[in-house]
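# no sequence on hand, only this structure:
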């Protein structure tokens, strides 16, 4: 939404509705094939754009990283503190540790990441995919180091990118046009002019399309296949019915996303990403780990433990200063720090363990007896279902 506002000058709410509608149409009629292709194209363009922008940033500093860091320290209001691991690591170490746990463990529990493993032919290709993806992700993260510190200097030399006061002064962080989420877009304009700005804006929009499409598809698949097919209809459902439920789910999730996008207009993207990782690490990750590695895990334990982790993480964030104070307007937050991982992740593991060992049902005994077969399938890929086209 903010990107559309910056490029076309339209109302933010209208921009969110337009983007949300495009996502719903794309996912509902394109499916997994269309989503996969846009993610492939996005990845190539994003890596190229980030590499080009990094090259131009370094060129402006004569490829001297020390000089770039000196200029960033000179300009930034926090001075040399920006070179430290992070002020939150010292001022609020528990919150920093909590965020670190969520980012480290949450990746393995993100549903739109997990479902990519079902788009390849076999387990061997899935493992290759992980290696290639990790390589490209690591390379991109190295580029963000240069882009971030370079942006401090370049943006400060372009006051037209800020909302300035009557005397022409501006704050490097608070007054950036479009908010802090638009740093990379403005940096592209500063180092490459309107040509690079247009290219990066297109890449950013493609990235939004790819990510939202993947999330929407993961949610729709969970509702139509896991919930409706297996739980509600008990397998008595046709492909046409599943497709209809999937498309209706896409529309419903799209509307919910639009409403949340409007409510959380001014939230920093980095925090929202951390929130998603915290929820994944608190609900999906414990279930995956224990169901693969522990013979005693049962369906009852996994279900209740996953829900407890999900509820704890969500409730904690809602009651934190980020939502309870900044969005709802209350004077003081109920929870002491915003990131819930340090509490919700162990609680999910403990809950799965407890509800599994107390499950004495016949289904629990059957599931425990089937653990060896599941372990062989998980480690070797023998017996897994074939890849399907969607």
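Received, thanks. Note that the structure is a prediction, hence the values are computed from the model and not measured.

# going by C-alpha atoms from here, please, whenever you check contacts or count neighbours.
Fine.

# what number of residues lie near residue 319?
Applying other C-alpha atoms under 10 Å, we find 20 residues neighbouring residue 319.

# likewise residue 298?
Residue 298 is flanked by 27 other residues according to other C-alpha under 10 Å.

# list the contacts of it.
Taking C-alpha atoms under 8 Å, 6 or more residues apart in numbering as the contact definition, residue 298 lies against 291, 356, 359, 364, 367-368.

# of all pairs in these, which one is the farthest apart?
291 and 359 (14.7 Å; C-alpha to C-alpha).

# more neighbours, those two?
In terms of neighbours (other C-alpha under 10 Å), residue 291 is the more surrounded of residue 291 and residue 359; the figures are 20 against 17.

# chain center to the helix or strand where the more buried one lies: distance?
Element membership of residue 291 [criterion: DSSP states H and E] is helix 269-293. In terms of C-alpha atoms, centre = their mean, to the nearest Å, the centre of helix 269-293 is found 11 Å from the chain centre.

# second one coming, line it up with the first:
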């Protein structure tokens, strides 16, 4: 990229940082420091505002950079991410949104512990939430590193390290000083910018092909070097039976994982009622659906106009396909139009990363303070003490995410998010559904369900090709690969459900029928909801 590209992109990004820091400062002067204010923004947001914030929280660097990059490199096989991320919201809408809002206060553990022995359940659910959040944060850090490498014309470790550390520092500031209210407004601003940028690029791509999507696909297939195979399953997930099972495993994780993501569940607590939570999801689905349809156009547009070889030369995982496409559509590298459009898209991508990491960090720090700290140290801690712990936890979680994000810089961000979804679907979704819908579910079943999904999911990733055994692994020089699939979802998700069932049927604990009845009425009607 030219100096003109770099300077303009940095100016726009600096402007976004200034605006978001201004929002954080303004919000921090108008809050009273309660847990409800810090974790849920006082529950004062409207369904439309929360819907935009949910969309801003969900449409991450994986969506904007990773999915389009995978489509540009692998064609049809990259589409699974767009479809899976969107279809997942039907599970959220019909099974989760209203019930979670009625039963919980701030975290997933609030819902699960409503009728269980609180301490062990909170520790298990809190631990799982932190693990999922850190995995998701790693993907955002990888996106930040890829983007700065393109922006500064350098993929060296110093530039990436400084960028990842800078993003980590900003997310800690947003969360520590602004809490949920600042995070929400940052996500709303980011959602508007991201939709505007995606619409602009999509229109420009379609204009290049006179609105003919079939012509776009044909050009992408021809430029890919694979011909019509580019538009058929198999380039990434079709080599053998292992690849096909991996494809199914990824699809299962994407469809079921959203309903177990802590930072998505926490958004349902920012509106006053369950009806408002449901309407928020409807708003979010409309925005998210439109966006993921546009990522398909952008991915094939990058393949047709930029070319997979140039995308791969810039970033082996395809994370820079959209910025390269923007520069091309503006007139090419070195042109004024290319510089402006590239800078605009790069700034939006940075904004996307910052907004998402703020939401994830807030959700994970809430789990540390509200679930783990309150259970392990001071179960009846005062709200101000709990909020103080959450702020400190944000710093620690940020440090861990920075370190792991630097380690995983060579992986595709959408792929990393797929791993986070697999862990969320394995550890969080089974215990959530059992708690809401199974009258006989017990404390042992809840704890076993969480750990029975979490531990296998993490262990299978550690002994998979993701970590060792191939040139694309985190540690390419060693080989302790024993599990052939890259995504563990097809194994670990059933194990989570099985462990919950087994723990319950072998437990001597008598289910509390009265508590279940109370929870059922509360979840369905909202009576007694906070």
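Looks like it arrived, so ask away. Everything quoted here is computed from the prediction, not taken from an experiment.

# please state their TM-score.
Comparing the two superposed chains by TM-score structural alignment, normalised by the length of structure 1, the resulting TM-score equals 0.90, with 368 aligned residues with a C-alpha RMSD of 1.7 Å.

# list the buried residues in the helix holding residue 291 of structure 1.
The neighbour-count check on helix 269-293 of structure 1 (16 or more other C-alpha atoms under 10 Å) flags 274-287, 290-292 as buried.

# how about stretch 286-306 of structure 2?
Buried, per 16+ other C-alpha under 10 Å, within stretch 286-306 of structure 2: 287-289, 291-292, 294-306.

# again with stretch 230-246 of structure 2
Of the residues in stretch 230-246 of structure 2, those buried (16+ other C-alpha under 10 Å) are 230-231, 233-238, 243-246.

# re earlier: elements contacting the following helix or strand past the helix holding residue 291 of structure 1?
Of the helices and strands lying after helix 269-293 of structure 1 in sequence (DSSP H and E), the nearest is helix 299-318. Contacts of helix 299-318 of structure 1 with other secondary structure elements, assessed using 3 or more C-alpha pairs under 8 Å, 6 or more residues apart in numbering; DSSP states H and E, are made with helix 269-293, helix 341-357, helix 362-369.

# including distance to residue 54 of structure 1, could the ones you listed go into TSV?
Shown next, in TSV, are those (distance: least, C-alpha to C-alpha, whole Å):
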stretch	distance to residue 54 of structure 1
helix 269-293	20
helix 341-357	33
helix 362-369	52
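
# coming back round to it: just the ones in strands from the buried residues of stretch 286-306 of structure 2, please.
Within those, membership in strands is found for no residue, as judged by DSSP state E.

# next up, the contacts around residue 320 of structure 1.
Residues in contact with residue 320 of structure 1, defined by C-alpha under 8 Å, 6+ apart, are 333-338.

# counterpart of it in structure 2?
Correspondence of residue 320 of structure 1 to structure 2, assessed by TM-score structural alignment: residue 464.

# that match - that's part of a helix, no?
No. According to DSSP: H, G, I helix; E, B strand; the rest coil, the state of residue 464 of structure 2 is coil, so it is not within a helix.

# what's the separation between it and residue 514 of structure 2?
Using C-alpha to C-alpha, to the nearest Å, we find residue 464 of structure 2 at a distance of 45 Å from residue 514 of structure 2.

# count of neighbours near residue 477 of structure 2?
Counted with other C-alpha under 10 Å, the burial measure for residue 477 of structure 2 works out to 10 neighbours.

# before we move on, what about residue 130 of structure 1?
Residue 130 of structure 1: 12 neighbours (other C-alpha under 10 Å).

# that one matches what in structure 2?
With TM-score structural alignment as the criterion, the equivalent of residue 130 of structure 1 in structure 2 is residue 281.

# got it, and residue 227 of structure 1?
Under the alignment defined by TM-score structural alignment, residue 227 of structure 1 is paired with residue 372 of structure 2.

# fine, thanks again, bye for now.
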